[in-house]
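Peer 1: coordinates only, sequence not included:
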């Protein structure tokens, strides 16, 4: 009688055929789509706020605002300052407001997309997805 290891060795020597599974996506759960779109929009909003603050700090550190101040002072013949016109707190607050609006709009668009897909499945029959074991 052969041992288990010999049987497994013989089994692994056989060529395995490629298996393929085809599935149709006929329903997208509404609340799952809303939660996922909320998380994606929230992440993009946080990235927007952080990127805005970093760009402002970088421009200030590279003396770009000083160069703009000098150029505008020459053009207007009066003292001009970008950093007093747009301080970091005001820029960051504007970025937070835009990030919050982005989050709300992104969540609503995700919900609308899920509803439209669920309604269109009745006409189109769904999305065909294929998987293989390769």
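Peer 2: On my side now, so go ahead. Keep in mind that this is a model prediction, so the values were computed, not measured.

Peer 1: rest of the way, CA atoms for contacts and neighbours
Peer 2: OK.

Peer 1: biggest helix in the chain by residues?
Peer 2: helix 88-124 (DSSP state H).

Peer 1: could you say what helices and strands that one packs with?
Peer 2: For helix 88-124, the packing partners by 3 or more Cα pairs under 8 Å, 6 or more residues apart in numbering; DSSP states H and E come out as helix 30-61.

Peer 1: just want the most central residue of the protein.
Peer 2: Nearest to the geometric centre of the chain sits residue 40, at 4.9 Å (Cα atoms, centre = their mean).

Peer 1: which ones are touching that residue?
Peer 2: residue 106 (Cα atoms under 8 Å, 6 or more residues apart in numbering).

Peer 1: okay, one more to line up with it:
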């Protein structure tokens, strides 16, 4: 075992190792693959939107902001006093709006991902693509 180790050590000391730099060029993006990735990103953004709206509504409701707005609108200086913000901005309505926005996010982000891939593919035919260089250091 030590003889093999000694021979490998001697060989590595006599021959200098040259590090090769790798240069890659990205010349094509798969439109379907990019659309699938954009769809997954859209789903994640949609879930985040729903969670943020829920947490924001709970925070505003818990801190009593809706009651303060009702009291402000009930004063003689601003409104007629017939408006009840708490009945208009319910959790159900807020979540309905959040779900609609989440679905729109998924659709828009998927379409934008596909269009971006097509535009990149057209641009690489004109320019030549992106270069990436990797070195072992």
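Peer 2: Nice, I can see it. Bear in mind the structure is a predicted one, so any value in this text is a computation, not a measurement.

Peer 1: after superposition, what's the TM-score here?
Peer 2: The TM-score (TM-score structural alignment, normalised by the length of structure 1) is 0.88; 134 aligned residues with a Cα RMSD of 2.3 Å.

Peer 1: on that earlier part again, mind checking how far the residue nearest to the centre of structure 1 is from residue 91 of structure 1?
Peer 2: Residue 40 of structure 1 sits 23 Å away from residue 91 of structure 1, going by Cα to Cα, to the nearest Å.

Peer 1: residue 54 of structure 1 now?
Peer 2: On the measure of Cα to Cα, residue 54 of structure 1 and residue 91 of structure 1 end up 11 Å apart.

Peer 1: how many other residues sit next to residue 22 of structure 1?
Peer 2: Residue 22 of structure 1: 9 surrounding residues under other Cα atoms under 10 Å.

Peer 1: tell me how far residue 52 of structure 2 lies from residue 86 of structure 2.
Peer 2: Residue 52 of structure 2 is 19 Å from residue 86 of structure 2, by Cα to Cα.

Peer 1: and those two? Which one has more around it.
Peer 2: Higher neighbour count among residue 52 of structure 2 and residue 86: residue 86, with 16 against 13, using other Cα under 10 Å.

Peer 1: quick one: what's aligned to the more buried one in structure 1?
Peer 2: Taking TM-score structural alignment, the alignment pairs residue 86 of structure 2 with residue 83 from structure 1.

Peer 1: name the nearest residue to that match, sequence neighbours excluded.
Peer 2: residue 65 (7.0 Å; Cα to Cα, 6 or more residues apart in numbering).
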